[in-house]
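Q: Sharing a model prediction with you, sequence too.
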Amino acid sequence: MPPSNTPTLRQQRLGAELRKLRERSGLTSTAAAGLLGVKQAQISNIESGRYAVSADRVRTFARTYSCADAALVEALAAMTGGRRRGWWDEYRSHLPAGLVDLAELEHYAARLRVALVIHIPALLQTTDHARALFRTVFPPLRQYEIEHRLTHRVKRQGILHKAAPTPYTATVHEAALRMGFGGRDVAIAQLKHLLEMSELPHVTIRVLPFGEANFHGTGQGIDYVAGAVPQLDTVQLDTHHGCEFLDGEAQLTKYRSVVNHMEASALDPEASRNLIHSIARDL
């Protein structure tokens, strides 16, 4: 199979994790190639995500690299499968790569935890609320660009409605509930939608109220995407220049702590529903 010049985030992560295993074993790529009976260029292409690799080959690499973490090895093996296309791939020519990669990341997540201050979480937004947000983007989006983003966002939300939905916890600051994007009717409908979603057994919504002295955050949206094992977790940050993905051990530790602290500082789910209901009533 020829190498791919545009590996997905998932393919790049698999390659990066294989590189970590090799480096921890003390092997150079040349030495590893010799032990595995392949060319050094093939090792480099696999580690960059440009070559597909089979589950059996991943296990062989792990044995060669003396990796005794069976759970990690099997989680990496599950990330293989060649170049299977997902629904998100149809958007690669229409949307920024980060948005497409985020959809793929969410699709394979074991659990999702998000923390936001100004915005309602994307997976909990109504179509009207999302459309109102996209109309505030600068430089302004063309109408067809808005529609591409809308359909993409709605399809992303499917992970909360499938037969085995992904566990989802959202910590949202009260400020986000009062922003009023789209006007009063849209804002009320959005808050009612949050209340409906909060009743689902796999969805937990917690609100950080104004006046919470222990609030810890910068206003930057955080998506903490749990992998099959903790080593494969990923953090996605919303920035003005687009999605930023982090997977370094120190970075994961930091943002796991931030999300934990924000969840602990927020109201419990029932008190959060009461506050959402009160805000909707007062609009």
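A: Nice, I can see it.

Q: C-alpha from now on. contacts and neighbour counts both.
A: Noted.

Q: What lies in contact with the helix or strand harbouring residue 74?
A: If you go by DSSP states H and E, residue 74 is part of helix 70-77. For helix 70-77, the surrounding residues in contact (CA atoms under 8 Å, 6 or more residues apart in numbering) are 14, 17, 54-56, 58-59, 62, 67, 228-229, 231.

Q: and the comparison structure, right after this:
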Amino acid sequence: MPPRKLLTVRKRRLGSELRRIREHAGLTLAQAAERVGADRTVISNSESGRFGVSPQRVRAWADSYECPDAAYVDALAAMAAERMSGWWEHYRGELADGALDLAELEHHATAIRSVQIMYMPGLLQNEEYARAVFAEAVPTPNPERLRCLLSHRLRRRDVLDGVGAPTCTFLVHEAALRMTYGGAGVALGQLRHLLQESERDNVMVRVIPFAAGGFPEVGSSTQYVHGPVPQLDTVQTDTATGPAFIDAEVRLVNYRAALDRVERLSLDPEKSRDFIREVAQSVRV
């Protein structure tokens, strides 16, 4: 029996988009199969992500379904053309699939916008702070698992570097700034690291002070990851069992609106840096 292919979130997403195009065309599986000249089980398995699909087939099916959005079809064909395994596959079998899917999602992002309430953004955490956060997990990870979690977390930060790095907006609540994971020394080091990272050309940190009052419920940790076209955007939220991924069109619209409102409540980047410096100065080591 051939080895079972990995069904990643990205592969499932490609399949679900193919199904979406077909359904928007008003075609049943049987009708689509007749139109494209393929067995309906091939289409069904491709839409579920169980079968791979070539860029040529993506374009042929989209053409048969009369999809009018050329940029959308181009983006799907590019997804179908991906063959190389990313660095995150090194952790396959050691970490939960959701952690690997998150790294892959960030790797392909054109822009990232996140809201953090209790923790510093994962992409902006330094090693000592990340270690302290992981140490609070229940059950407490053993040394080998902690090493693996920490290595993966720090490797994710590479997405901020190099040509084509996504533009990132991090909305950080004052509560996250004042939490002292690992003690005052670790907290101070993380605040200084946050200030340093905020100077990157592709990184904008904006603080949501307690004085801003209430804001839309977006979850304790939420990332809105922009794809090459809006139809391929994804929301990632943290849950007790790991990251959850959301791509339903209506929910994406709602999350965009919620993040817009939160951003309007936040301080601008320069005032945010001043605020972070004030918090850092209040830390007593």
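A: Cool, the structure landed. Note that this is a predicted model, so its numbers are computed, not measured.

Q: which of the contacts of helix 70-77 of the first structure are buried?
A: By neighbour count, with 16 or more other CA atoms under 10 Å, the contacts of helix 70-77 of the first structure hold 14, 17, 55, 58-59, 62, 67, 228 as buried.

Q: which residues of the stretch 1-150 of the first structure fall in strands?
A: Under the criterion DSSP state E, counting those that start in this stretch, the stretch 1-150 of the first structure contains strands at 111-116.

Q: thinking again about what came up before, just put the buried ones among the contacts of helix 70-77 of the first structure in TSV and tack on distance to residue 150 of the first structure.
A: Compiled in TSV, those are given as follows (distance: CA to CA, whole Å):
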residue	distance to residue 150 of the first structure
14	30
17	33
55	35
58	37
59	40
62	41
67	43
228	29
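
Q: Which members of these occur in helices, if any?
A: Among these, the members found in helices (DSSP state H) are 14, 17, 55, 58-59, 62.

Q: mind putting those residues in a markdown table, distance to residue 28 of the first structure included?
A: A markdown table is the format used below for those (distance: CA to CA, whole Å):
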| residue | distance to residue 28 of the first structure |
| --- | --- |
| 14 | 18 |
| 17 | 15 |
| 55 | 22 |
| 58 | 17 |
| 59 | 18 |
| 62 | 15 |
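
Q: Kindly indicate which of those residues lies nearest residue 31 of the first structure.
A: Closest to residue 31 of the first structure out of these is residue 62 (14.5 Å), distances taken as CA to CA.

Q: and that closest one, how far is that from residue 279 of the first structure?
A: Taking CA to CA, to the nearest Å as the criterion, residue 62 of the first structure is separated from residue 279 of the first structure by 53 Å.

Q: which SS state does residue 235 of the first structure fall under?
A: Using DSSP: H, G, I helix; E, B strand; the rest coil, the structure places residue 235 of the first structure in strand.

Q: wait, what's in contact with it?
A: Counted by CA under 8 Å, 6+ apart, residue 235 of the first structure has contacts 222-225, 245-247, 252, 255.

Q: try 6 Å
A: 223-224, 245-246 (CA atoms under 6 Å, 6 or more residues apart in numbering).

Q: Strands of the stretch 151-283 of the first structure, start to end?
A: Using DSSP E, counting those that start in this stretch, the strands of the stretch 151-283 of the first structure run over residues 168-173, 203-208, 222-226, 234-239, 242-246.

Q: what's the closest of those to residue 45 of the first structure?
A: Closest to residue 45 of the first structure of these is strand 242-246 (CA to CA; 21.1 Å).

Q: quick check: angle from that closest one to strand 222-226?
A: Computed by axes from the mean of the first three to the mean of the last three CA atoms, to 10 degrees, the angle separating strand 242-246 of the first structure from strand 222-226 equals 40 degrees.

Q: buried residues in strand 242-246 of the first structure?
A: Neighbour count says strand 242-246 of the first structure has 243, 245 buried, by 16+ other CA under 10 Å.

Q: So which elements touch that strand?
A: Applying 3 or more CA pairs under 6 Å, 6 or more residues apart in numbering; DSSP states H and E, we find strand 242-246 of the first structure packed against strand 234-239.

Q: could you redo the last one with a cut-off of 8 Å?
A: With contacts defined as 3 or more CA pairs under 8 Å, 6 or more residues apart in numbering; DSSP states H and E, strand 242-246 of the first structure has these neighbours: helix 97-107, strand 234-239.

Q: With the second structure overlaid, how far apart is it on average?
A: Superposed on the second structure, strand 242-246 of the first structure shows a mean distance to its aligned partners of 0.8 Å (mean CA distance after the TM-score superposition for the first structure).

Q: Save the helices and strands packed on strand 242-246 of the first structure as TSV, and put in distance to residue 44 of the first structure too.
A: As requested, those are arranged in TSV below (distance: least, CA to CA, whole Å):
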stretch	distance to residue 44 of the first structure
helix 97-107	22
strand 234-239	23
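
Q: Okay then, goodbye and thanks.
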